[in-house]
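**Q** Sequence and predicted structure below; questions after.
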Amino acid sequence: METNRLTRPLRDLAAWTAFFRNAEIPVLAQSAGALEDLRAIEDDVDANLIGETFSSDPLMTLRILAHLSKHRPARVVTQPETVTASVVMMGITPFFKAFGQLASVEETLQDMPEALEGLREVLRRAHRAADFALGFAVHRLDHDAAVIHHAALLHDFAEMLLWLHAPELALRIRGAQQADPTLRSNMIQKDVLNVTLPELAHSLMLAWRLPELLMRITDDQHAEHPSARSVLLAIRLARHTAKGWDNAALPDDIRDIATLLNISESATTALVHELDS
């Protein structure tokens, strides 16, 4: 159970960044269990197996990338962009030494089921966005498909961390959004937290020295780059279809995705339904 939860907002972006930079990052219980299963057969494990095992857990992915940024050898100039590449750089035995028995999301929020469900909603959206983004990248024959998948999966990591470490504040934000759906998310976040979640995510990416390509893809300033468009349109589609395929914004999403992929809108509709299945 989390003992150092925030119940009041911190004063500014620097304070939030410092808090989360040093905070524990719990992982999905499935990942914590899989880690111990792999540890038991360490001699038979390679980087690809580790990468595949944790590819659907954004929190484990974030934890690995953040750890490596802090312990990257001085001779290494560029940061690996995927979990698999990170493990290759670390080595199998150092990987297992670095990650002992990990706290799980489910344990951390076991006394707050409403917050756990809020986090699970974000995780479901992240998984769907990652599937869409990977599908778009594969269709475009993008060589950075794996990084694009990671970027979509991690796009909302600041919101995930908020649910884990400040669930009361996350619930307050969700309550305000439900009370008045016309309010802009950034305005509500600023009012409740003194920062917006996109600001916090970008600041943490800089603090953790996350891969440059990952930062560019998740930075709205690079929104017109095809790789970034793949991620941002996947995020939009996942948000707008979280509760069904009748959202009024969906036609615009389909049109923009069709433009990105250079196919018809009818073909795009068929593709996104196939990716979601």
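**A** Great, that's in hand. Treat the numbers as computed from the prediction; the structure is a model and nothing was measured. Residues are numbered from 1 along each chain as shown.
**Q** can we go C-alpha only for contacts and neighbour counts from here?
**A** Fine.
**Q** buried set for stretch 123-130?
**A** 123, 125-130 (16 or more other CA atoms under 10 Å).
**Q** should've said stretch 264-276
**A** Neighbour counts using 16+ other CA under 10 Å place 265, 268-269, 271-272 of stretch 264-276 among the buried residues.
**Q** which of these lies closest to E117?
**A** Nearest to E117 among the buried residues of stretch 264-276: V272, at 25.7 Å, using CA to CA.
**Q** May I see the buried residues of stretch 264-276 arranged in JSON lines, with distance to R229 as well?
**A** Shown next, in JSON lines, are those (distance: CA to CA, whole Å):
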{"residue": "E265", "distance to R229": "17"}
{"residue": "T268", "distance to R229": "15"}
{"residue": "T269", "distance to R229": "17"}
{"residue": "L271", "distance to R229": "17"}
{"residue": "V272", "distance to R229": "15"}
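**Q** between those residues, which is closest to V105?
**A** Nearest to V105 among these, counting by CA to CA, is V272 at 29.7 Å.
**Q** Can you verify my assumption that that closest one contacts F132?
**A** Yes: when contacts are counted by CA atoms under 8 Å, V272 is listed as touching F132 (7.0 Å).
**Q** Second structure follows, compare the two:
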Amino acid sequence: MSAPHAHAPLTQALPDLSRWTAYFRDAEIPVLASSAALLEEWRANEDAVDAHVIGEAVASDPLMTLKVLSFASSQRSSRLLADAETVTAALVLLGITPFFNAFGPQPTIEQRLGDQPEAFGGLQRVLRRAERAARFALGFAVHRTDPDAEVLHSAALLHDFAEMLLWCYAPQLALRIQHAQRVDPNLRSTVAQRAVLNIELGDLEQSLMKAWRLPELLTHITDDKRGNDPQVQSVRLAVRLARHTADSWGNPAVPDDLQDIGALLNLSAEHTLILVQDLDSGR
């Protein structure tokens, strides 16, 4: 899980979903430098850590989360694992020593994009949004007493992983999408993605999750096209709110977000706003 693949950055869009899936399916996934450094600290003193310690630390790194879950899923054929829907569950089933054996020193986002500050800034923005969305989704799930609350946290954290990979491997294309939406703030993300990439990133995400055989529940609740399933709604609304409030709570789309979240949680608009702002501040 550590040897880098020779994936040159893409400067031209691939023609279709199958080609995009094939490109990313075998690409080395970089992680945050802080995650890579922690991994090396723990490797030097393996007996001092357990699945929960590592799982909690990785919970704020979407790409490391993706990497662990995809590796765990790849081990299912050897009957070592059942479905592992969170990093902690994957580590419990894998075992700490096999985990360190599989995950050597990690390539980092900072190494990959260190000489591309605009692309690095774009990726950091998506990472911050994912962390906030995961916090919202977990809060909504707890409010609903959903037994899969931790899985919903993982799902929201991973919801935009295809966009993160795009920033890492096709930063010029990601910047073109960003520029198009800044020029036209009403331009829908999916329209901009199709124009630049020939695909929608949501479709790429679902295709990769199936290619990596990620758990069915995780794949299901990250699919925005699944309709009114409360778990799908929890993640979709969390991601939507995080996106709309990335710069300010004054975004004109926020009242509609609060109304839909209130309907899901059976709360008034006033109490919904209090809840989401408390979640956002970590209270």
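**A** Thanks, I have the structure now. Just so it is clear, the structure is predicted and the values come from calculations on it, not from any experiment.
**Q** one step back: can you flag which of the buried residues of stretch 123-130 of the first structure belong to helices?
**A** Among these, the members found in helices (DSSP state H) are 123, 125-130.
**Q** Give me the aligned partner of I173 of the first structure over in the second structure.
**A** Under the alignment (TM-score structural alignment), I173 of the first structure pairs with I177 of the second structure.
**Q** contacting residues for the closest residue to its match other than its chain neighbours?
**A** When the adjacent residues along the chain are set aside, I177 of the second structure lies closest to A192, with 5.8 Å between them (CA to CA, 6 or more residues apart in numbering). By CA atoms under 8 Å, 6 or more residues apart in numbering, the contact set of A192 of the second structure is 177, 180-181.
**Q** switch to 10 Å and redo it
**A** 176-181, 198-200 (CA atoms under 10 Å, 6 or more residues apart in numbering).
**Q** Need the counterpart of it in the first structure.
**A** Looks like A192 of the second structure aligns to I188 there (TM-score structural alignment).
**Q** ditto for A246 of the second structure
**A** Alignment note (TM-score structural alignment): A246 of the second structure maps to A242 of the first structure.
**Q** Pretty sure its match sits against R128.
**A** Yes: in this structure A242 of the first structure lies within contact range of R128 using CA atoms under 10 Å: 8.8 Å.
**Q** Find me the equivalent region of stretch 120-136 of the first structure in the second structure.
**A** Mapping stretch 120-136 of the first structure onto the second structure (TM-score structural alignment) gives residues 124-140.
**Q** Likewise for stretch 263-271 of the first structure?
**A** Aligning stretch 263-271 of the first structure against the second structure (TM-score structural alignment) gives residues 267-275.
**Q** Residues touching that stretch, excluding its own?
**A** Residues outside stretch 267-275 of the second structure that contact it (CA under 10 Å, 6+ apart): 136, 139-140, 143, 254-263, 265-266, 277-280, 283.
**Q** Can you turn the buried subset of these into a selection I can paste into PyMOL?
**A** Those of these that count as buried under 16+ other CA under 10 Å are selected in PyMOL with:
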select buried, resi 136+139+140+254+257+258+259+260+261+262+265+279+280
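**Q** out of the contacts of stretch 267-275 of the second structure, which are inside helices?
**A** Under the assignment DSSP H, those contribute 136, 139-140, 143, 254-263, 265, 277-280 to helices.
**Q** Could you give me the buried positions within the helix or strand where T21 of the second structure lies?
**A** Element membership for T21 of the second structure (DSSP states H and E) is helix 17-25. The neighbour-count check on helix 17-25 of the second structure (16+ other CA under 10 Å) flags 17, 20-21, 24 as buried.
**Q** how about those in JSON lines, adding distance to H159 of the second structure?
**A** Listed next are the buried residues of helix 17-25 of the second structure as JSON lines, based on distance: CA to CA, whole Å:
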{"residue": "L17", "distance to H159 of the second structure": "18"}
{"residue": "W20", "distance to H159 of the second structure": "17"}
{"residue": "T21", "distance to H159 of the second structure": "16"}
{"residue": "F24", "distance to H159 of the second structure": "16"}
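**Q** so which of the residues you listed comes closest to R188 of the second structure?
**A** Closest approach to R188 of the second structure among those (CA to CA): L17, at 19.4 Å.
**Q** how about that closest one, what's its partner in the first structure?
**A** Checking TM-score structural alignment: L17 of the second structure goes with L13.
**Q** Count the neighbours of the closest residue to that match other than its chain neighbours for me.
**A** If the residues on either side of it in the chain are set aside, L13 of the first structure comes closest to V195, at 6.0 Å by CA to CA, 6+ apart. Look at V195 of the first structure: counted by other CA atoms under 10 Å, it has 21 neighbours.
**Q** V195 of the first structure touches R11, doesn't it?
**A** Yes: assessed by CA under 10 Å, V195 of the first structure is found in contact with R11 at 8.7 Å.
**Q** from the buried residues of stretch 264-276 of the first structure, which is closest to R39 of the first structure?
**A** In terms of CA to CA, no member of these lies closer to R39 of the first structure than V272, at 37.3 Å.
**Q** returning to what we had before: return the residues in contact with the match of A246 of the second structure.
**A** By CA under 10 Å, 6+ apart, the neighbours of A242 of the first structure are 121-122, 124-125, 128, 236.
**Q** Repeat that for F19 of the first structure.
**A** 6, 10, 13, 165.
**Q** looking at the residues you listed, which has the most residues close by?
**A** For the contacts of F19 of the first structure, the largest number of neighbours (other CA under 10 Å) sits with H165, at 24 neighbours.
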